[in-house]
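Engineer: Fold the following for me, if possible:
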Amino acid sequence: MNKAVDYSDLIGVPFKNRGRDIKSGVDCYGLVMEVHHRYGVELPEYTSDFDNMDKINSIFSGRIDSGSSWEKANFASLPVPCLIAIRFGSPPGVVNHAGCYIGNGKFIHIRENIGVCIDNINSPAWRKVIVGFYRYAGEKYDNAGHS
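Structural biologist: This next block holds a predicted model:
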């Protein structure tokens, strides 16, 4: 999916819990959905309060079937876009935030008090809290509900 995508209209969009509209605000998954959409990939809806760490972590660890397939990506060859699972102030391995790798060592994410921003993935501060990288592999089920 090598395609030039402009993110300038996203910078500063405010955080809104369960937000899915870049005009009124997004949460971290709403931003991941928007970035994937710009690459022609429609992600399934997923809702969880931003502080529901158990549900978020369960999806990434495979304990909850979300109806979609996320595959772990290799850091040496990250696809664009690529979901980044992040933990803030939670035990190791617990995911409570997400961002999206956008290439050239950069990722886009949203902070509650800052809004949407772009940071360097190789920053020591970020490397300490990144749990994993995931590529969306599509729906697990066809239209009839069969896997």
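
Engineer: contacts, neighbours, all on C-alpha from now
Structural biologist: OK.

Engineer: Give me the helices and strands touching the helix or strand that contains His36, please.
Structural biologist: Taking DSSP states H and E as the criterion, His36 maps to helix 28-38. Under the contact definition 3 or more CA pairs under 8 Å, 6 or more residues apart in numbering; DSSP states H and E, helix 28-38 sits against strand 20-21, strand 97-103, strand 106-111.

Engineer: Flag every buried residue along that helix.
Structural biologist: Using 16 or more other CA atoms under 10 Å as the test for burial, helix 28-38 gives Cys28, Tyr29, Gly30, Leu31, Val32, Met33, Glu34, Val35, His36.

Engineer: Now do the helix or strand just after it: distance to the chain's middle.
Structural biologist: Of the helices and strands lying after helix 28-38 in sequence (DSSP H and E), the nearest is helix 53-61. Here helix 53-61 is found 13 Å from its chain centre; the criterion is CA atoms, centre = their mean, to the nearest Å.

Engineer: One more, so I can put them side by side:
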Amino acid sequence: MKKLSLAIALFLTVLSTQAQTKSIPNITAQAPDEQESLAKDYFSQIMGVAMSATSNVKLFQFVYDWIGTPYHLGGDTKNGIDCSGFAYQLYNKVFNTAIGNNSRNIFSMVNPVDKEELKEGDLVFFKIHSRAITHVGVYIGNGKFAHASSSKGVMISYLADPYWTRYYYKGGRLLNDQQPVQNN
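Structural biologist: The predicted structure is shown next:
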């Protein structure tokens, strides 16, 4: 959250400075709804995902805060995390929902969803060099998903990237009795 707060403060400072020099309204004095709108614009730009009025800002804040965290098999902290640890932490903190502790357990908790039907917060599963599910990420919109990559740590990737297309298995949405709670 410190990284996010610093980024938003810097963003607001730059815009406030622009407001003073270019007659743009000073946004630091705006209402919370307007600040949330600015946050959505900010995350849309830095993550390349068009956020809608219903987008979950907390989801994007969480992803942004974890970007660059190194990969560590079995890890679940900012010192190192694996794909299922990242998905677990995200669902716990953003949706106040506990999910499984490995990609196969998590898959058992979802209803399959067609790739074209994916929504923010849905899970995406991959079978990388295996017949079993070996990787999980969280869909954030516009064909992108956040995940903990074994080579680059927590990052955002495109489902349409040839590598991910090759190993994509299915998307999934939590079963009705385990639906996440929106914590905006």
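
Engineer: hey, which of the helices and strands packed on helix 28-38 of the first structure is tucked in deepest?
Structural biologist: Of these, the one with the most neighbours on average (mean count of other CA atoms under 10 Å) is strand 97-103, at a mean of 24.

Engineer: In the second structure, what stretch matches that one?
Structural biologist: Using TM-score structural alignment, the residues of the second structure aligned to strand 97-103 of the first structure are 135-141.

Engineer: ok, residues contacting the matching stretch?
Structural biologist: 49-50, 60, 83-84, 87, 103, 118-128, 145-148 (CA atoms under 8 Å, 6 or more residues apart in numbering).

Engineer: can we see that at 6 Å?
Structural biologist: Stretch 135-141 of the second structure is contacted from outside by Cys83, Ser103, Glu120, Gly121, Asp122, Leu123, Val124, Phe125, Phe126, Phe145, Ala146, His147, using CA atoms under 6 Å, 6 or more residues apart in numbering.

Engineer: Turn the residues you listed into TSV, columns for distance to Gly172 of the second structure.
Structural biologist: Listed next are those as TSV, based on distance: CA to CA, whole Å:
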residue	distance to Gly172 of the second structure
Cys83	15
Ser103	11
Glu120	11
Gly121	10
Asp122	6
Leu123	5
Val124	6
Phe125	8
Phe126	11
Phe145	13
Ala146	14
His147	15
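
Engineer: out of the helices and strands packed on helix 28-38 of the first structure, which comes closest to Gly132 of the first structure?
Structural biologist: Shortest distance between Gly132 of the first structure and these, using CA to CA, is found for strand 97-103: 9.9 Å.

Engineer: For the closest one, give me the average deviation versus the second structure.
Structural biologist: In the superposition against the second structure, strand 97-103 of the first structure averages 1.0 Å from its aligned positions (mean CA distance after the TM-score superposition for the first structure).

Engineer: quick one: that strand to strand 106-111, angle?
Structural biologist: Relative orientation of strand 97-103 of the first structure versus strand 106-111 (axes from the mean of the first three to the mean of the last three CA atoms, to 10 degrees): 150 degrees.

Engineer: what about the closest residue in space to Tyr139 of the second structure that isn't next to it in sequence, distance to Trp164 of the second structure?
Structural biologist: With sequence-adjacent residues excluded and distances taken as CA to CA, 6 or more residues apart in numbering, Tyr139 of the second structure is closest to Phe145, at 4.1 Å. From Phe145 of the second structure over to Trp164 of the second structure the distance is 10 Å, taken as CA to CA, to the nearest Å.
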